[in-house]
Every structure is written in structure tokens, then in C-alpha cells.
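Novice: okay, sequence plus prediction incoming.
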Amino acid sequence: MAPIADLIGPPDGSGEPPPLPASRWPDPAFDARLFARAGGRLCGVDEVGRGPWAGPVVTAAVVLDRDHIPDGLADSKLVSPAERERLFAEIIATADVAIGMASVERIDRTDIRKATLWAMARAVAGLAERPTLAVFDGRDVPPGLSCAGEALIDGDMLSQSIAAASIVAKVARDRLMSALSESFPDYGFERHKGYGTAAHQAALARFGITPHHRRSFAPIRKLL
């Protein structure tokens, strides 16, 4: 297989990769080239939740049905909550989807990078059928894959498959954190999703940490 960089285009001579497309929506032609290159099932993989102080990292692997690609696929950060929910429902209904999750305990026992890569590999392994090629948003390919894998920086801006995975992972994690808030209503998990907002810091100062906080993260470690 030729490197994915060949599908994007060469650097401009400055040593930097080419600029991202002006549109927030990935170009369908890019995934078409990936599909042709894979010669089979193309899987997009992304994660949500590396930065929060609480909750798991959630990853998703998505093999889109090329005849039923939802309109408006984009990086989950650029899509409204209502639009994410719509896209999530369409992706689940038409694609082969699997989710991987790295617990707070795993994050604290290893580190956030290793835990994320482990969860990504779990998501790929959970698909109904093994993909031919898995493309990952970011710089890393997890070890132990049963298929070829390549990393794609800013992949959720370039690939519809990775954008779909980012939406699935985001909605799944947001729902999990909202459910968690029912057991810990004082922390506002349903609003900040575990990120280090001022409201979250204030709740920690008043109520202390929960079993769902990442003790290996510096702001939480200081409270111990």
C-alpha cells in the first residue's frame, strides 16, 4: 500500500503537510481513494476523552456503508449536539460500528496514551467483520491489530470514516457522563463531561474526588 500522504498530496516545500481543506466537511473523494487503496473494508477510528479529569476514554471504529453515507459528516467538535445525535442514529443504523472504552483504572495504571491505543484496538476488534485497513485520527497506530493500520493527522477533517467515528465516540461518551451525573449530581458531569472547567474545580474543592476521577492527572493528584 502506498502511504496515506500520497493521497493528500506532497508538502509545499516548507517541510509542513498540506493545509486542511477549507470546508469543515471531509471530501468524499478522499475516502473513495482510501477504499480503493484498502481493496476491501475501510475502518475509521477516533477517540474522545483524552483531556478530561474524570471518566473513561471512549473510542469508536466505523466501517461506513458506501451506499448509505449520512449527509453532513464532520469532526464531532464542529457539529451541534442536535446534529451529532442525528448523525449518530444514522451511522448506527447503516454502518458496522464498535466502541472501545478505557476505564479510569486503566488510565491511571498505564497512561492516557497507552490506554487510548488499547481502547482503539478493542474497538477495531469488536467490529462484526474484520476490516482490510483501519485509519486512525492522530499520530499513532495501536499495536496488535488484525488488519493494516495507518495514522492520519487531522483525520477527522479529511476522512468521512474517521469523522463518523468521532461522532459515535463523542455521543457515546457524552451519554455516559450524563448518566454518571445521576449518581454524582453535585459535580455537573452532564455539563462539562469531566473536563477541567471552573465549575468542576469548584465542585472538587467542595466535595472532593470521586472514584471516576483520574488520580494520575496532576490536578486530581494534588487533591490527594
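Specialist: Done, it's in.
Novice: okay, CA-based contacts and neighbour counts for the rest of this
Specialist: Fine.
Novice: please tell me how far the residue nearest in space to the middle of the chain sits from residue 221.
Specialist: Central residue of the chain (C-alpha atoms, centre = their mean): residue 47, 2.0 Å from the mean position. Distance, residue 47 to residue 221, by C-alpha to C-alpha, to the nearest Å: 24 Å.
Novice: now residue 134
Specialist: 35 Å.
Novice: neighbour-wise, which of those two wins?
Specialist: The neighbour count for residue 134 versus residue 221, taken as other C-alpha atoms under 10 Å, is higher for residue 134 (28 against 12).
Novice: assumed the more buried one was part of a strand.
Specialist: Yes - counting by DSSP: H, G, I helix; E, B strand; the rest coil, residue 134 is located in a strand.
Novice: re the thing from before, A helix includes the residue nearest to the centre of the chain, no?
Specialist: No - under three-state DSSP, residue 47 falls outside any helix and is assigned strand.
Novice: how many neighbours does the spatially closest residue to it that is not a sequence neighbour have?
Specialist: Counting by C-alpha to C-alpha, 6 or more residues apart in numbering, residue 59 is the residue found nearest to residue 47 once chain neighbours are left out, at 4.1 Å. Residue 59 has 31 neighbours, counted by other C-alpha under 10 Å.
Novice: can you tell me how far residue 59 is from residue 50?
Specialist: Residue 59 is 10 Å from residue 50, where distance means C-alpha to C-alpha.
Novice: okay, one more to line up with it:
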Amino acid sequence: MTLELFPALPLSPLHFEEWALSRGFRTVAGVDEAGRGPLAGPVVAAAVVLPEGFELPGLDDSKKLSVDQRERLLPLIRSKALAFGVGIVSAGEIDRMNILQATLKGMALAVRRLRTAPDYLLVDGITPVPLPLQQKTIKQGDSRSLSVAAASVLAKVVRDRLMTGYDQIYPGYDLARNKGYASAGHLAAIARLGPSPLHRLTFRGVREHVVKNEGGL
């Protein structure tokens, strides 16, 4: 599938979904992730299948929404969606396989966990999900497709809640606030305390402190 089959800007927030359905596909899932960039925590992916004609005012790329807006939208997405799934890949797996491959694994897991199997995927970004399914990658898909936007909100809220919980298990890094991203306070905490089991040891900002804080092991 090539970009030339689609207009540069979709005619409606459901244009990509409607295009796929008009060509005989029955179940279209939007796929997105949260947490590619942080220094700590898992990467979380989500897949969402929306009903035809779906409308949800305010739904957009999760990065453009406030915490309160995402929390308000999530139960509405879950109640209205035909199916949704989440895939979580740990920091250890990210270190072993790299963040791109971990992200794709999380996306594949999310799709497999849909209670209704899709036959077409709309994927945020430029890399297809490693599944034997017809699919379309969409740059800035979370701003251009409602099902991808729904997946972005689901992935983001799930990950944020996980990081808030991890803050109780690994205190001192302020994970409830920074969600694992490289804030000045988080970087200072890593330098002071060393990496926790939740940290991505291959990421810059963490790897510099692995040897120093593990006694050279």
C-alpha cells in the first residue's frame, strides 16, 4: 500500500478507516504506542477497533491532550470500541532487542489481544507491524486517524498509570511525575542512586552510570 492512494490530508478523521472498509476489509484496527523515548519503564502499545461512524469530540493525538482530557476520554473509548488490546514490553526486553523492535513486538501483542481479529491495520509511524496482515503506516497517524488516536490515548494512559505505580516500588526517581523521561531531576537521581531494575541500561543518560554503580561488573 502506498501513500499515493490517499490524499495528503484525510477528508475526515475516519477517512483511512472508511477507505479500508470501502475496499472490502471488515475490521480495521488503529495501532500506536507510548514510551519509546523514556529512560525507564516499558513501552506500551495499543490497538483499537472503532465502529463505523464513530464520533468522540476532543479525541486527538494523546500528546496534544492533558492528563485530565486523556483520563476522561479513556472510558469512553473503551465503552464505544468494538475491541481494544494492549501490549507491554519491559525495559529488559528493550535493552535486549532495541527500542524499535520492542515497539513492534508491543504492537503485535496488542493486535493479537483484540477480541475481534482485524484484517487491516492503520499503524502510526513508518514501520509496519510484523504480522501477516494488510496494513497502512501513517506518519502522524495519531493526528490523522481516529482509531490510531484512540490507540494513542489508551497506550499513554496505561503507561502513565504503570509508571505512577512503579514510583512506589522504586522511590527516589520521581517516576510518578516524569514518567521515566529524561528530566533534570530524573537524570540527577540516576547519577546519585544508580539505575533501578526499571531503567533501560542501553539508553544514554543511564548507561553512563551502569558500571560505576555496579562496582565495575
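Specialist: Yes, it's here. Because the structure is a prediction, the values reported are computed rather than measured.
Novice: re earlier: overlap in contacts of residue 59 and residue 50 of the first structure?
Specialist: residue 116 (C-alpha atoms under 8 Å, 6 or more residues apart in numbering).
Novice: residue 202 of the second structure matches what in the first structure?
Specialist: Aligned by TM-score structural alignment, residue 202 of the second structure pairs with residue 216 of the first structure.
Novice: please tell me I have it right and its match contacts residue 110.
Specialist: No - contact criterion C-alpha atoms under 8 Å: residue 216 of the first structure and residue 110 do not qualify, at 9.3 Å.
Novice: more neighbours: those two, which one.
Specialist: Between residue 216 of the first structure and residue 110, counted using other C-alpha under 10 Å, the more crowded position is residue 216 (18 against 11).
Novice: ok, the nearest residue to that one once chain neighbours are set aside - how many residues close by?
Specialist: In space, and not counting its chain neighbours, residue 216 of the first structure is closest to residue 108: 5.1 Å by C-alpha to C-alpha, 6+ apart. Using other C-alpha under 10 Å, residue 108 of the first structure has 15 other residues around it.
Novice: what span of the first structure lines up against the helix ranked longest in the second structure?
Specialist: Using DSSP state H, we find that the single longest helix of the second structure is helix 146-169. Mapped onto the first structure using TM-score structural alignment, helix 146-169 of the second structure covers residues 160-183.
Novice: distance of residue 4 of the second structure from residue 19 of the second structure?
Specialist: 13 Å.
Novice: so these two - more neighbours on which side?
Specialist: Comparing residue 4 of the second structure with residue 19 by other C-alpha under 10 Å, the one with more neighbours is residue 19, at 13 against 7.
Novice: quick one: what's aligned to the more buried one in the first structure?
Specialist: In the first structure, residue 19 of the second structure lands on residue 33 (TM-score structural alignment).
Novice: would you map the strands across the first structure?
Specialist: 42-48, 57-63, 96-102, 133-137, 148-152 (DSSP state E).
Novice: could these be laid out in TSV, adding distance to residue 212 of the first structure?
Specialist: Converted to TSV, the strands of the first structure look like this (distance: least, C-alpha to C-alpha, whole Å):
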stretch	distance to residue 212 of the first structure
strand 42-48	16
strand 57-63	12
strand 96-102	12
strand 133-137	26
strand 148-152	30
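Novice: need the winner for burial among those.
Specialist: Mean neighbours per residue, mean count of other C-alpha atoms under 10 Å, is largest over the strands of the first structure for strand 57-63, with a mean of 30.
Novice: the match of residue 19 of the second structure contacts residue 6, correct?
Specialist: No - Residue 33 of the first structure lies out of contact with residue 6 (C-alpha under 8 Å); the separation is 10.4 Å.
Novice: shared neighbours of those two, anything?
Specialist: With C-alpha under 8 Å, 6+ apart, residue 33 of the first structure and residue 6 have no common neighbours.
Novice: quick one, helices of the second structure?
Specialist: Along the second structure, the stretches classed as helices by DSSP H are 15-22, 67-80, 91-97, 99-112, 146-169, 175-178, 184-193, 210-213.
Novice: pipe those into CSV and attach distance to residue 131 of the second structure per row.
Specialist: Output for those, formatted as CSV (distance: least, C-alpha to C-alpha, whole Å):
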stretch, distance to residue 131 of the second structure
helix 15-22, 17
helix 67-80, 24
helix 91-97, 18
helix 99-112, 7
helix 146-169, 17
helix 175-178, 33
helix 184-193, 36
helix 210-213, 35
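Novice: which stretch among those comes nearest residue 130 of the second structure?
Specialist: Nearest to residue 130 of the second structure among those is helix 99-112 (6.6 Å), distances taken as C-alpha to C-alpha.
Novice: where does that closest one end up in the first structure?
Specialist: Taken onto the first structure by TM-score structural alignment, helix 99-112 of the second structure occupies residues 112-125 there.
Novice: so which of the strands of the first structure gets nearest residue 203 of the first structure?
Specialist: When the strands of the first structure are compared by C-alpha to C-alpha, strand 57-63 sits nearest residue 203 of the first structure, at 21.5 Å.
Novice: neighbours around the alignment partner in the first structure of residue 38 of the second structure, how many?
Specialist: Here residue 38 of the second structure is matched to residue 52 in the first structure, going by TM-score structural alignment. Using other C-alpha under 10 Å, residue 52 of the first structure is surrounded by 18 other residues.
Novice: and if you look at residue 6 of the second structure?
Specialist: Residues near residue 6 of the second structure, counting by other C-alpha under 10 Å: 13.
Novice: quick check: closest non-adjacent residue to it.
Specialist: Excluding its sequence neighbours, the residue lying closest to residue 6 of the second structure (C-alpha to C-alpha, 6+ apart) is residue 16, at 7.9 Å.
Novice: cool, and residue 81 of the second structure?
Specialist: Counting by C-alpha to C-alpha, 6+ apart, residue 50 is the residue found nearest to residue 81 of the second structure once chain neighbours are left out, at 4.7 Å.
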